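Asks: Prediction below, plus the sequence it came from.
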Amino acid sequence: MAGERDLTKLLSGMRPVLNAGRYVYATVAGEAPAGVAPVVTVREPEGLTLVVRQEEADAAGLPYEYVAGWITLRVHSALEAVGLTAAVAQALAQAGLSCNVVAGFHHDHLFVPYERAEEAVGLLEALAEGAGE
């Protein structure tokens, strides 16, 4: 099934959901340590970035600074779709919320400050409602 490309349909069909748990960004020189199952990895020249459950990072002794809530936009967005990330980032930025976006094959995933994650979901639901009008 092809992903959606129409921005109005993407926004109105976002159906954001807050995944359970606290997630952190950590970095390691080689591979992820045993017992750590990252939900996202990014290999950079400086090391391997891991987005992992906070309790896994703590158990593995991984240092981190940012604790996030993980929001999944349940609309199946096409990787070549234009404007979804910008619209979401703008709505959250207007509320003073940082947002780290990761595109999966089927969905976009947002990592926002944990203590404001539910607020972020509400803002995204309002954005979706406004797009559908």
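Replies: All right, it came through fine. If you're wondering where the values come from, they're calculated on a predicted model, not measured in any experiment. Numbering: from 1, shown residues only.
Asks: only C-alpha atoms for contact and neighbour calcs from this point on.
Replies: Fine.
Asks: Stretch 16-24: which residues count as buried?
Replies: By 16 or more other C-alpha atoms under 10 Å, the buried positions in stretch 16-24 come out as P16, V17, L18, R22, Y23, V24.
Asks: want to compare, so here's the second one:
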Amino acid sequence: MTGESDLRKLLSGMRPQLNPGRYVFTTVDGGGAPASVPAGVTPVVTVAEQEGLTLVVRLEDADTAGLPYDYVAGWITLRVHSALEAVGLTAAVARELADTGLSCNVVAGFHHDHLFVPYERAAEAVAALEALAHRAP
């Protein structure tokens, strides 16, 4: 199924959904070998970087595994099926949240975009995104 690339349709149809739970960004180092996900940890995002493997995991999983973190986030899924080549969705969402004073870490999945925002302001972020969707022409 092909994703949507029309910015107006993407914005008006994004239907932001706050996923339950608290999520953290952490990293594991392979000590010279490729890094791997610790046992008992189920990441929702992984990113392989030169410095190590970045994981986005439930806060409880990080605590149980003894993984360090600083940033606690709420996870918002934009439920519109966005095309990977679509132009402007990330910029519009980031601008809206920045105007509200919210940081936002964006991860693009094959079907949807996922936003990680400060946990304590996640409901406010959803409200701002819903307002943006209603303003879309």
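Replies: Okay, I see it. Given the structure is predicted, the values throughout are model-derived calculations rather than measurements.
Asks: Once they're superposed, tell me the TM-score.
Replies: The TM-score (TM-score structural alignment, normalised by the length of the first structure) is 0.98; 132 aligned residues with a C-alpha RMSD of 0.5 Å.
Asks: before we move on, back to that, with distance to L124 of the first structure as extra columns, can I get the buried residues of stretch 16-24 of the first structure in CSV?
Replies: Below are the buried residues of stretch 16-24 of the first structure laid out as CSV (distance: C-alpha to C-alpha, whole Å):
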residue, distance to L124 of the first structure
P16, 7
V17, 10
L18, 11
R22, 19
Y23, 20
V24, 22
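Asks: In a markdown table, list the residues you listed along with distance to E65 of the first structure and secondary structure.
Replies: Output for the buried residues of stretch 16-24 of the first structure, formatted as a markdown table (distance: C-alpha to C-alpha, whole Å; DSSP: H, G, I helix; E, B strand; the rest coil):
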| residue | distance to E65 of the first structure | secondary structure |
| --- | --- | --- |
| P16 | 25 | coil |
| V17 | 24 | strand |
| L18 | 21 | strand |
| R22 | 12 | strand |
| Y23 | 11 | strand |
| V24 | 8 | strand |
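Asks: Which two among these are spaced furthest apart?
Replies: Comparing every pair within the buried residues of stretch 16-24 of the first structure by C-alpha to C-alpha identifies P16 and V24 as the most remote, at 19.8 Å.
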